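A.B. asks: My questions are about this predicted structure, shown below with the sequence.
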Amino acid sequence: MNEFVQVFRKWNVFSGRARRREYWMFTLFYFVFGIVFGILDVVFGTVGESSASVGLFYGVYSLVMLFPSLAVLCRRLHDAGYNNWWLLISLVPLIGQLVLLIFTLQDSQPGSNKWGPNPKLLYPNSAFIH
């Protein structure tokens, strides 16, 4: 949960690096909270008639989480040694998401890279940079 809060606090930081743990813990809580807000939409009846409609609670949650999730993904790409522009590959159906998944699963680049020092070496027992 701490990683989720830290990423949310760094919602506008698109530079630097994010370890795998920081990214994947954020992603885990992002999906868990998404399910909770989806259930709240069903309970309170804020979901439309169509199966493709998004409820009020989940819609607001998604908008609030847009920039923090993009920021942590950019930092994760930096940590693996890739540029932000690789986000655009997600526009390619299926293959783009698979490529991003592989990039986010890769280990940190050893040592420093052009986006900063390796956070794993700075704080070995921490999931994020304070």
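C.D. replies: Received it, and whenever you're ready, just let me know what you need.

A.B. asks: contacts, neighbours, all on C-alpha from now
C.D. replies: Will do.

A.B. asks: Sketch out the strands for the protein, chain order is fine.
C.D. replies: For the chain, applying DSSP state E gives no strands.

A.B. asks: those helices in it, which residues are they?
C.D. replies: In the chain, the helices defined using DSSP state H lie at 2-9, 20-44, 56-80, 95-105, 119-122.

A.B. asks: want to try TSV for these, with mean neighbour count and distance to N113 as columns?
C.D. replies: TSV is the format used below for the helices of the chain (neighbours: other Cα atoms under 10 Å; distance: least, Cα to Cα, whole Å):
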stretch	mean neighbour count	distance to N113
helix 2-9	16	21
helix 20-44	16	16
helix 56-80	20	8
helix 95-105	15	16
helix 119-122	16	11
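
A.B. asks: Out of the ones you listed, flag the one nearest I89.
C.D. replies: helix 95-105 (4.7 Å; Cα to Cα).

A.B. asks: next, the one to line up against it:
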Amino acid sequence: MNWYLEVLKKYAVFSGRARRKEFWMFTLFNLIIVAVLAGLAVGTKSGVFWALYGIYGLAVLLPGWGVTVRRLHDTSRSGWWMLFYIVPIVGPITLLVFLASEGKAEPNQYGPNPKYVAAA
């Protein structure tokens, strides 16, 4: 849960680098929350839960983009690679590989390695 909250604290921060753990833990908690809200919305057929679902989606949009850009920075790629997602089939698969790849151990143009900065 700490990783999820850290991403929310960096609400619209697109600079720097993010570890794989930070990205994937945010994604995991985000998917759990979305699944619960969607389940409640479908199960109760209440407009209130659909509204909460939409509000939550908008609330985590910028933090999600921010952590994705920082994750791409960790692999020495520009955040503009996120746009590759719109290429059918190849784009999402390529981005998945980039986001799951180990970050560069050495400092790059986006900053020092967050794995070693956090451990120090």
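C.D. replies: Nice, thanks for sending it over. Small disclaimer: the values here were computed from a predicted structure and weren't measured.

A.B. asks: ok, back up a step: could you dump the helices of structure 1 into a markdown table and include distance to W86 of structure 1?
C.D. replies: Shown next, in a markdown table, are the helices of structure 1 (distance: least, Cα to Cα, whole Å):
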| stretch | distance to W86 of structure 1 |
| --- | --- |
| helix 2-9 | 20 |
| helix 20-44 | 16 |
| helix 56-80 | 8 |
| helix 95-105 | 8 |
| helix 119-122 | 21 |
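
A.B. asks: so which of the ones you listed gets nearest G111 of structure 1?
C.D. replies: Taking Cα to Cα, helix 119-122 is the member of the helices of structure 1 nearest to G111 of structure 1, at 7.7 Å.

A.B. asks: Provide the aligned range in structure 2 for that closest one.
C.D. replies: Mapped onto structure 2 using TM-score structural alignment, helix 119-122 of structure 1 spans residues 114-117.

A.B. asks: how close does stretch 30-40 of structure 1 sit to structure 2?
C.D. replies: Stretch 30-40 of structure 1 differs from its equivalent in structure 2 by a mean of 0.7 Å after superposition (mean Cα distance after the TM-score superposition for structure 1).

A.B. asks: Can you tell me what sits against that stretch?
C.D. replies: Residues from elsewhere that reach stretch 30-40 of structure 1 (Cα atoms under 8 Å, 6 or more residues apart in numbering): F4, G55, F57, Y58, Y61, S62.

A.B. asks: which two in those residues are spaced the farthest apart?
C.D. replies: F4 and G55 (22.8 Å).

A.B. asks: closest to R76 of structure 1 among the contacts of stretch 30-40 of structure 1?
C.D. replies: F4 (14.1 Å).

A.B. asks: show me what contacts the nearest residue to the closest one once chain neighbours are set aside?
C.D. replies: Leaving aside its sequence neighbours, F4 of structure 1 sits nearest to F26 (Cα to Cα, 6 or more residues apart in numbering; 4.6 Å). F26 of structure 1 makes contact with M1, E3, F4, V7 under the criterion Cα under 8 Å, 6+ apart.

A.B. asks: Can you tell me what sits against the match of helix 119-122 of structure 1?
C.D. replies: R17, A18, R19.

A.B. asks: Would you agree the second one is in contact with T75?
C.D. replies: Read it as A18 of structure 2. No - contact criterion Cα atoms under 8 Å: A18 of structure 2 and T75 do not qualify, at 9.3 Å.

A.B. asks: Alright, I will stop here.
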